[in-house]
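*Asks:* Could you look at this predicted model? Sequence included:
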Amino acid sequence: MTSSRLIVVTATLLGTFGAVACSASSGESVPASAVDNPAPPDGTRTVAQHAGRAGAPGIGDPDFPTDGNGGYDVAHYRLKIDYDPPTKRLSGVAGIEATSTQDLSSFNLDLAGFDVSKITVNGRPATFERAKQELTVTPAAYIPDKTPFKVEVSYAGEPKPVQHSTNLGTYGFIPTKDGAFVACEPNGARTWFPGNDHPADKASYDFEITVPKGTTALANGELVGEPKTGDGKTTFLWKEKNPMASYLATITLGKFELRQGKTAAGIKNLAAVDPKFRGTLDNLYTESGKITDYWSTVFGPYPFSSTGGVVDDFSAGYALENQTKPLYGGFTPDSAIIAHELAHQWFGDSLTIRRWRELWLNEGFATYAEWLWSEHNGGKTAEQQFQKEYAAPADDAIWKYPAGHARPDDLFNSSVYTRGGMTLQALRQRIGDPAFFKLLKTWTADHKYGYVTTEEFIALAEKISGKQLDKLFDAWLFTPSKPTTW
């Protein structure tokens, strides 16, 4: 993502809080073998037969303890959304396909606002209660460990974006005069659908979006068939088949001019701009295609089915790397920012962090990608960019903030971006270009669509280079002072 502050230094802002293979739970598990009564054919048991235990109200991220939820992993979301811009009313039905990771008597979903009218679990009515942004669901029958189950939530109301007092700004589902600007990093998905809102629970998505005729609905992945119009409304079907963190989900709505085609390498390319920015449409399309194809030679094959970008007439002051649909809020992006957001398709979108403290694995890599793009185009080399940043005096704030542990109260500090990028250049200096660029491709290939940690990156760097690198990474990522040797 990119904030107005970070645009000046060609970085990207926003991102903290989402979840698929990591679940926290509370209490002691009761093994299925201890249950005397056999389960019915649908795999559930009545609460009287077995109480189970409640899923945790957080996924286990120590820096953001109430984000996400424990006790289950989501595999797929089916989101049916009807939105009316004049009244700002959203009606939704969220279908969630998940698998329990413990015996579940109840579980939580993240949802901010809205009136919830009905919830079913495996087709049977469930009871529920609200406590701020926690929606606690108690199914009619407990769900045994490792059991697939389906949830359907019907809800309606006026979406309210998150208005953060720190450097996060306004995010989530943001109503606009002609639709909505939807940028959810870090935990804004809950402002428009119920789910497990933390990066550690990735899932695939289907979107069925109904809007007034003449309004375009843009979502992640690919448009399925032609939009259907009737009764003054149009319905768009989009499908993102690859795993995606909740903060990357979007249904940006409004009046848009489109250009569609393929990159030179054959990847689908869609650029969309609000009419106010029609002059940037061709450049957005062309640069997105060129950069995607180039990153495919540096980072490995493009991980998704399409590329491109969206410029909306909302002065967000930032950009966000929504999966397959990077979003630029109220400005014409230059090549450096496009390069940053598209690098995130590998670093952050395909390879996803389990804990927000490791945000440098997203933002440091995307910032370094800007330097590589400049180097590729005959501008400043990555080494020149490194030396420019390294010239900051020893008492500069960047050296006091170790990039390897992003702080929950200052998640998008410039150190996470710039010092994170400098870490990669310091590594390149140490191990040389052949090993460094082999490392990048191996990293993205080994963890495609999965999760990554700093420890895993260090281990791979040492394996490929054959060098001991603890001192380098400790100096650049974890020491609150300016590195002098590494």
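*Replies:* It's in. Residues are numbered from 1 along each chain as shown.
*Asks:* contacts, neighbours, all on C-alpha from now
*Replies:* Will do.
*Asks:* Burial check on Asp313, number of neighbours?
*Replies:* Look at Asp313: counted by other C-alpha atoms under 10 Å, it has 22 neighbours.
*Asks:* just Phe304 next, same as before
*Replies:* Look at Phe304: counted by other C-alpha under 10 Å, it has 20 neighbours.
*Asks:* swap in Lys241?
*Replies:* 16.
*Asks:* excluding its backbone neighbours, what's nearest it?
*Replies:* Using C-alpha to C-alpha, 6 or more residues apart in numbering and skipping the chain neighbours, the partner closest in space to Lys241 is Ser204 (5.1 Å).
*Asks:* Do I have it right that the one you found meets Asp73?
*Replies:* No: counting by C-alpha atoms under 8 Å, Ser204 does not reach Asp73; the two are 11.9 Å apart.
*Asks:* higher neighbour count, these two?
*Replies:* A count of neighbours by other C-alpha under 10 Å puts Asp73 above the other of Ser204 and Asp73, at 24 against 21.
*Asks:* now that one: how far from Ala316?
*Replies:* If you measure Asp73 against Ala316 using C-alpha to C-alpha, to the nearest Å, the figure is 32 Å.
*Asks:* And the helices in the chain, which stretches?
*Replies:* Along the chain, counting by DSSP state H, helices occupy 4-7, 281-298, 335-343, 360-376, 382-390, 397-400, 414-431, 433-446, 454-465, 470-473.
*Asks:* and those helices as a markdown table, adding mean neighbour count and distance to Lys228?
*Replies:* Output for the helices of the chain, formatted as a markdown table (neighbours: other C-alpha atoms under 10 Å; distance: least, C-alpha to C-alpha, whole Å):
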| stretch | mean neighbour count | distance to Lys228 |
| --- | --- | --- |
| helix 4-7 | 18 | 38 |
| helix 281-298 | 19 | 25 |
| helix 335-343 | 27 | 31 |
| helix 360-376 | 25 | 38 |
| helix 382-390 | 17 | 48 |
| helix 397-400 | 18 | 52 |
| helix 414-431 | 22 | 43 |
| helix 433-446 | 17 | 38 |
| helix 454-465 | 15 | 46 |
| helix 470-473 | 15 | 53 |
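*Asks:* Next one for the comparison:
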Amino acid sequence: MPRSAPPVPVALRVATALLVAGALALTACDGGVHGTPGGSGLRDPYFPKAGNGGYDVTHYDLDLAYDPDTEKLSGTATLTARATQDLSAFDLDLDGLDVQKVTVGGETARWNRTGQELTVRPPDDLDEGRIFRVTVDYSGTPATLTDPDGSEEGWLPTGTGAVALGEPTGSMAWFPGNHHPSDKASYDLTITVPEGLQAVSNGELTASRTSGGRTTTTWHTAEPMASYVATLAIGDYDVHRTTTPEGLPVHTAVDPAEAEASRKVLARIPAVIAWAEDNFGPYPFSSTGAIVGREGDAGYALETQNRPFFPGAPDIGTLVHELAHQWYGDSVTPKTWRDMWLNEGFATYAEWLWDEDHGGDSAQETFDALYDHGEDDYEDLWSFPPGKPSSAAHISDSPVYQRGAMVLHQIRRRLGDTAFFALLRDWPTTHRHGTADTEDFTSYVEDLAPDEDFGPVWDDWLYGEGKPARPGP
């Protein structure tokens, strides 16, 4: 049997009661607000540690310096954010690099590192709804990260400098942030490099000065941007600035080794933008263009916002694809990486439409050829449905691109051209500078034609396993 506890003295009981009452009164006075840590990761279906909970970033101010000879990057990142809960701590994504100091609201904050998580503990809890600034001083050799599919991203050293590419999580290799596509923000980026090198980023060039053998340039991106399409290209580039006939600025930066091979295709940027505006609606950003590095600088092209990156001179199909992403992917950004087909299916279908409008195969002919013998070019074409990639290693595989485009063609067949081309314009207009997921899109399509049965499209083409039955006439 347990031994009985001795009786508590009356005086001690009274004192304890008074302390408890005082604590309750204090809690009542301050509203009972006690922050909790924000989540370390947003539980994305394929990258669960990407992004962080408890806050929303509205602006990034990055002040960087890079020396290609030593491959050392130093930076100060200031994030303006809004707390979406009462916060006692929050995480930033940062892979590698050494952190020297962290402040919140100008006051020194405690912090610690665990893997890609930089956990920040502000001096005082942050109330829900509060706008705050966190500043991180950091430096080191930024890492080249390897994706689950084996491709490389993050910070990629090149022959004359480096290029930063972020899809899906590589941006955490060069600046701390909330690195998930669902959290978009505006950017100011200042970069200092050795004199003689160019540094090109997203948005508009707002300042440039050279002093003491160093050149500092500042780029401003006013429209919201997901961090995975933020870029920084440092190296020996020929930079040209022109405008389209409608006055849209066109900024191109081309490695001299690729200048001749790129000249004709880059000259078609104004024509591609005009064609895309006819099909997809007004261009969503303040400038366009391209960055062309050398072959081997990266293993893929990427739709970096305002000016896509190409490793070597692109062909016209690739240029159309990456510029179409400015509407589908950059302006309308996926809520999770499961929604990747909304990026790649639309951009691939844009290539089909370009061919259809410029003397090539019709979209129906392209669809039929894919259905009949697409496995010859895309061995994995029917290996999984575009709406549900089998794993993180496969979100950029051909079913997401080619079958994603086939889903759109099936929608076109049911809606008819008038309603379908209205959808191509209205969808990116409705979600301009926002995010959307697959459910948002399927509901949007169904609302356009409430009497049409889209069940077979979703069940067989978007989510169905294996090769669907041949569609009827």
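*Replies:* Now that the structure is in, tell me what you want to look at. The structure displayed is predicted, hence computed values, not measured ones.
*Asks:* care to give me the TM-score?
*Replies:* Once the chains are laid over each other, their TM-score by TM-score structural alignment, normalised by the length of structure 2 reads 0.90; 442 aligned residues with a C-alpha RMSD of 1.9 Å.
*Asks:* Name all residues that make contact with the residue nearest to Lys241 of structure 1.
*Replies:* Ala75, His76, Tyr77, Glu240, Lys241, Asn242, Pro243, Met244 (C-alpha atoms under 8 Å, 6 or more residues apart in numbering).
*Asks:* Not including adjacent chain positions, what is the nearest residue to the last one?
*Replies:* If you skip the residues right next to it in sequence, Met244 of structure 1 has Lys202 as its closest partner in space, 4.8 Å away by C-alpha to C-alpha, 6+ apart.
*Asks:* What's that neighbour aligned with over in structure 2?
*Replies:* With TM-score structural alignment as the criterion, Lys202 of structure 1 lines up with Lys184 in structure 2.
*Asks:* quick one: its match and Ala230 touch, right?
*Replies:* No: counting by C-alpha under 8 Å, Lys184 of structure 2 sits too far from Ala230 to count as a contact (10.5 Å).
*Asks:* higher neighbour count, those two?
*Replies:* Lys184 (26 against 23).
*Asks:* so who does that one touch?
*Replies:* By C-alpha under 8 Å, 6+ apart, Lys184 of structure 2 lies in contact with Val57, Thr58, Pro224, Met225, Ala226, Ser227, Gly434.
*Asks:* again, 6 Å this time
*Replies:* By C-alpha atoms under 6 Å, 6 or more residues apart in numbering, Lys184 of structure 2 lies in contact with Pro224, Met225, Ala226.
*Asks:* Neighbour count added to those residues, as TSV?
*Replies:* Shown next, in TSV, are those (neighbours: other C-alpha atoms under 10 Å):
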residue	neighbour count
Pro224	20
Met225	29
Ala226	28
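*Asks:* of the residues you listed, which stay in contact in structure 1?
*Replies:* On the basis of both residues aligned by TM-score structural alignment, their matches' C-alpha atoms under 6 Å, what survives of those in structure 1 is Pro224, Met225, Ala226.
*Asks:* I'd like to know which of those residues are part of strands.
*Replies:* The members of the kept ones among the contacts of Lys184 of structure 2 that map onto strands under DSSP state E are Pro224, Met225, Ala226.
*Asks:* Give the equivalent position in structure 1 for the first one.
*Replies:* Read that as Pro224 of structure 2. Pro224 of structure 2 maps onto Pro243 in structure 1, with residues paired by TM-score structural alignment.
*Asks:* same thing with Thr252 of structure 2?
*Replies:* By TM-score structural alignment, Thr252 of structure 2 lines up with Ala271.
*Asks:* now do Met172 of structure 2
*Replies:* Aligning on TM-score structural alignment places Met172 of structure 2 opposite Arg190 in structure 1.
*Asks:* list the contacts for its match?
*Replies:* For Arg190 of structure 1, the contact set (C-alpha under 6 Å, 6+ apart) comprises Asp110, Leu111, Ala112.
*Asks:* how much space is there between whichever residue in structure 1 pairs up with Glu439 of structure 2 and Ala319 of structure 1?
*Replies:* Superposed on structure 1 with TM-score structural alignment, Glu439 of structure 2 falls opposite Glu455. With distances taken as C-alpha to C-alpha, Glu455 of structure 1 is found 29 Å from Ala319 of structure 1.
*Asks:* Give the aligned equivalent of Thr216 of structure 1 in structure 2.
*Replies:* Per TM-score structural alignment, Thr216 of structure 1 is aligned with Gln198.
*Asks:* hang on, isn't its match packed against Gly235?
*Replies:* Yes: counting by C-alpha atoms under 6 Å, Gly235 is a contact partner of Gln198 of structure 2 at 5.4 Å.
*Asks:* Now the terminal residues of stretch 154-165 of structure 2, how far apart.
*Replies:* For stretch 154-165 of structure 2, the first-to-last residue distance is 5 Å (C-alpha to C-alpha).
*Asks:* buried set for it?
*Replies:* Across stretch 154-165 of structure 2, burial judged by 16 or more other C-alpha atoms under 10 Å covers Gly154, Trp155, Leu156, Pro157, Thr158, Gly161, Ala162, Val163, Ala164, Leu165.
*Asks:* Report the contact partners of the first one.
*Replies:* Gly154 of structure 2 makes contact with Thr144, Leu145, Ala164, Leu165, Gly166, Gly170, Ser171, Ala173 under the criterion C-alpha under 6 Å, 6+ apart.
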